[in-house]
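In: got a predicted structure plus its sequence, pasted below:
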Amino acid sequence: MKTLLRLALAVLALLAPAAASARPGESYSYYAIGDLAAARSGPTAPALMLVGGGDWDYGAFRWFAERAGHGHIVVLRASGEGQAGEEIYSQVGGVASVQTIVFHSRAAANDARVLDILAHADGIFIAGGDQANYVRYWKDTPVAAALDAHVRRGRPLGGTSAGLAILGGTAYGAMDGGSIDSPAALADPAGPAVTLVTGFLHMPRLAHVVTDTHFAKRDRLGRLVAFVAKARLRDPRAIGLGIDEGAALCVEADGSAKLHAPPGGHAWLVEPHGTARLRAGKPLDWAGVRITGIAPDGAIDLRTLRVTRPAFSGVARVAGGKLIGAPGPK
């Protein structure tokens, strides 16, 4: 009986998430669930999972787990605790373990243990929250270099909400202490509230992409157009990619991507035509912006931006800070 009890307790200790290791004043908290010593059961593969926030599509996460070789996942965040790791391990399944690192300060980005965990991750997932914290804690640090190196090693990386917002070559950093809405962004895209960040992460296929999340639900098409307008001051090839809540765009190594989404969920491709009229303190004017929707029965190639079976497509314009004629779901 005692042997059985000890065995049961050992199993519970293995499966239960570890308590946070941080004490007051420490730079991060740590949680783990699963068998950290287990061998990965398959090979890893290069992949990106771009999640729009909200509820997760478990099919997309199982795709991610497969590309992580059903091995060891690391979740990064700057708020909350270890619940996302528990969900991946217990509800999504198909992984050996999940470790969660919750950053409390920039000091953690230089911590040897943190960097060792990232170096050995089979897949890395960046959770939601406030992307300004990710910029403050990770930009120009060993953690940012480790994320780039992880992808170069042919291992998958994903992000949701704030975790997706930072993955583009130009990212909306929300550094002004808020989250700008479409009317405000279109009213002054060159102004200080549109806080774009460059040179942060270097994801394949996203060098000229500005991402946005919670897209249709929070009416963010206008602000993504404004972000792209400002991004083009530095990068004339910049385009926008918005992902709806509950949706996940799963990008293979060759740039081909399929959407996992609930009914009515889409990814939105924003491709401007011509040059915007962009002046500090003035509303945006842009003669033509092509907007294309991708649904689960379609696809997009991020190498060429070719969309197969678009859900909707059309050219809108911006006049005096107003987005006019934008296509969308029927």
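Out: Cool, the structure landed.
In: contacts and neighbour counts: CA atoms only from here.
Out: Noted.
In: so L48 sits in a strand?
Out: Yes - assessed with DSSP: H, G, I helix; E, B strand; the rest coil, L48 lies in a strand.
In: mind listing what it touches?
Out: 156-158, 250-252 (CA atoms under 8 Å, 6 or more residues apart in numbering).
In: the residue nearest the centre of the chain: which element?
Out: With distances taken as CA atoms, centre = their mean, the chain has L164 as the residue nearest its mean C-alpha position (1.7 Å). According to DSSP states H and E, L164 maps onto helix 162-165.
In: for H273, which non-adjacent residue is closest in space?
Out: Leaving out its chain neighbours, the residue that sits closest to H273 by CA to CA, 6 or more residues apart in numbering is G288, at 5.2 Å.
In: quick one, strands of the stretch 1-150 of the chain?
Out: 28-34, 47-51, 72-77, 97-103, 123-126 (DSSP state E, counting those that start in this stretch).
In: distance from the helix or strand hosting G158 to the middle of the chain?
Out: Element membership for G158, per DSSP H and E: strand 157-160. Relative to the chain's own centre, strand 157-160 is displaced by 4 Å; criterion: CA atoms, centre = their mean, to the nearest Å.
In: mind checking the SS state of S313?
Out: The three-state label given to S313 by three-state DSSP is strand.
In: which secondary structure element is home to the residue lying closest to it once chain neighbours are set aside?
Out: Excluding the flanking residues, the one nearest S313 by CA to CA, 6+ apart is T292, at 4.3 Å. Assigned by DSSP H and E, T292 falls within strand 286-294.
In: tell me what that strand is packed against?
Out: strand 267-273, strand 312-319 (3 or more CA pairs under 8 Å, 6 or more residues apart in numbering; DSSP states H and E).
In: count of residues packed around the residue lying closest to S97 once chain neighbours are set aside?
Out: Leaving aside its sequence neighbours, S97 sits nearest to G34 (CA to CA, 6+ apart; 4.1 Å). Neighbours of G34 under the rule other CA atoms under 10 Å: 24.
In: try it against this one:
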Amino acid sequence: MKDRYLFLLGGHSFQAEANRQFLEQAGGSHARIALCIMNRPGWEDYVPLFQQMWTEAGMTQNVRVIVPDEDGNLDMGHAEQVLSWATGIFIGGGNTEKYHHYFATGPFKELLIDRYENGVPIAGNSAGALILPETCLISPLDNEQGIMMFKQGVGLFSNVLISVHYTEWDDQSNLLLGMKTGKVRHGIGIDEQACAVFINGQLASSLGESVYTVTYEDFDEDRYTIVKKTS
């Protein structure tokens, strides 16, 4: 069985080494990438930037985009066609609640799981990273209500909570509170210029700046350990 790869980027989509490794797992020069993003002003301007980055890394195919239309509808027929064609899937960043709504629920979620189980590597930046585990933790700093949210994620790995923009947002206390509230012993904080690489559901390496592994030894006594990992 082919190893299953996830690339969780902490806030900056255009990390050279993370994207090089993602593209390599997706087939290198033969890679076919599906880019899943939100419909917001200027979204079209980002597509050539992704295309250029992956082309410079050796890709010869054009990126295909999955994006809701102006009315907020997602064409599932198109999505299924593109995901079936793709050898790599990249989920962008933005409003985490919207990314969760469109890409971590219903038929789209099932398509993602199927592609992942069949060895298609998936990369997610910021919101795109947060929706991939079993539990999607949304920081109070990441929504208009300013509250902590727990949502059912895609479920590509479990028993770990993820925090993005970790150092930049000073999000450690929110990750710890989320872990304590949900009784989840393992957490990972990812800085904006960092990427956590998972292989077969387990953290395998870190790229770029810092990735922090957080382990709760005792919830009642509030005892935990934080280890900083750099590439």
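Out: Perfect, thanks for sending it. These figures come from a predicted structure and were not determined experimentally.
In: out of the contacts of L48 of the first structure, which are shared with the second structure?
Out: Here is what carries over to the second structure from these, by both residues aligned by TM-score structural alignment, their matches' CA atoms under 8 Å: 156-158, 250-252.
In: circling back to that earlier point, between the helices and strands packed on strand 286-294 of the first structure, which one is closest to R218 of the first structure.
Out: Comparing those by their distance to R218 of the first structure (CA to CA), the top pick is strand 267-273, with 13.5 Å.
In: give the aligned range of that closest one in the second structure.
Out: Mapping strand 267-273 of the first structure onto the second structure (TM-score structural alignment) gives residues 211-217.
In: outside of that stretch, which residues touch it?
Out: Outside stretch 211-217 of the second structure, the residues that touch it by CA under 8 Å, 6+ apart are 179, 184-191, 194-196, 222-230.
In: what lines up with the residue nearest to S313 of the first structure in the second structure?
Out: In the second structure, T292 of the first structure lands on V227 (TM-score structural alignment).
In: check contacts around that match.
Out: With contact set as CA under 8 Å, 6+ apart, V227 of the second structure has these partners: 212-214.
In: wait, which of these is closest to S13 of the second structure?
Out: Using CA to CA, these come closest to S13 of the second structure at Y212, 18.8 Å.
In: how close does Q52 of the second structure sit to Q61 of the second structure?
Out: To Q61 of the second structure, Q52 of the second structure is 11 Å away according to CA to CA, to the nearest Å.
In: what lines up with E66 of the first structure in the second structure?
Out: Using TM-score structural alignment, E66 of the first structure lines up with E24 in the second structure.
In: how many residues are close by the counterpart of T195 of the first structure in the second structure?
Out: In the second structure, T195 of the first structure lines up with M149, judged by TM-score structural alignment. With neighbours defined by other CA under 10 Å, the count for M149 of the second structure comes to 16.
In: repeat for the one 10 residues further on
Out: Neighbours of N159 of the second structure under the rule other CA under 10 Å: 15.
In: list the buried residues in stretch 80-97 of the second structure.
Out: For stretch 80-97 of the second structure, burial by neighbour count (16 or more other CA atoms under 10 Å) applies to 80, 82-83, 86-94, 96-97.
In: do stretch 101-117 of the second structure as well
Out: By 16+ other CA under 10 Å, the buried positions in stretch 101-117 of the second structure come out as 102-104, 108-109, 111-113, 115-117.
In: before we move on, what about stretch 153-163 of the second structure?
Out: For stretch 153-163 of the second structure, burial by neighbour count (16+ other CA under 10 Å) applies to 153-158, 160-163.
In: show the end-to-end separation of it, please.
Out: 14 Å.
In: from the chain's centre, how far out does it sit?
Out: Taking CA atoms, centre = their mean, the mean C-alpha location of stretch 153-163 of the second structure is offset from the chain mean by 10 Å.
In: follow-up on the earlier one: measure the match of T292 of the first structure to Y212 of the second structure for me?
Out: 6 Å.
In: and if you look at K2 of the second structure?
Out: Counting by CA to CA, the gap from K2 of the second structure to Y212 of the second structure is 27 Å.
In: so those two - more neighbours on which side?
Out: Y212 (22 against 9).
In: return the distance of that one relative to A86 of the second structure.
Out: Taking CA to CA, one finds Y212 of the second structure at 31 Å from A86 of the second structure.
In: the match of T195 of the first structure contacts D142, doesn't it?
Out: No - the pair M149 of the second structure and D142 fails to qualify as a contact (CA atoms under 8 Å) at a distance of 9.5 Å.
In: hey, what's in contact with both of the two?
Out: Jointly contacting M149 of the second structure and D142 under the rule CA under 8 Å, 6+ apart is no residue at all.
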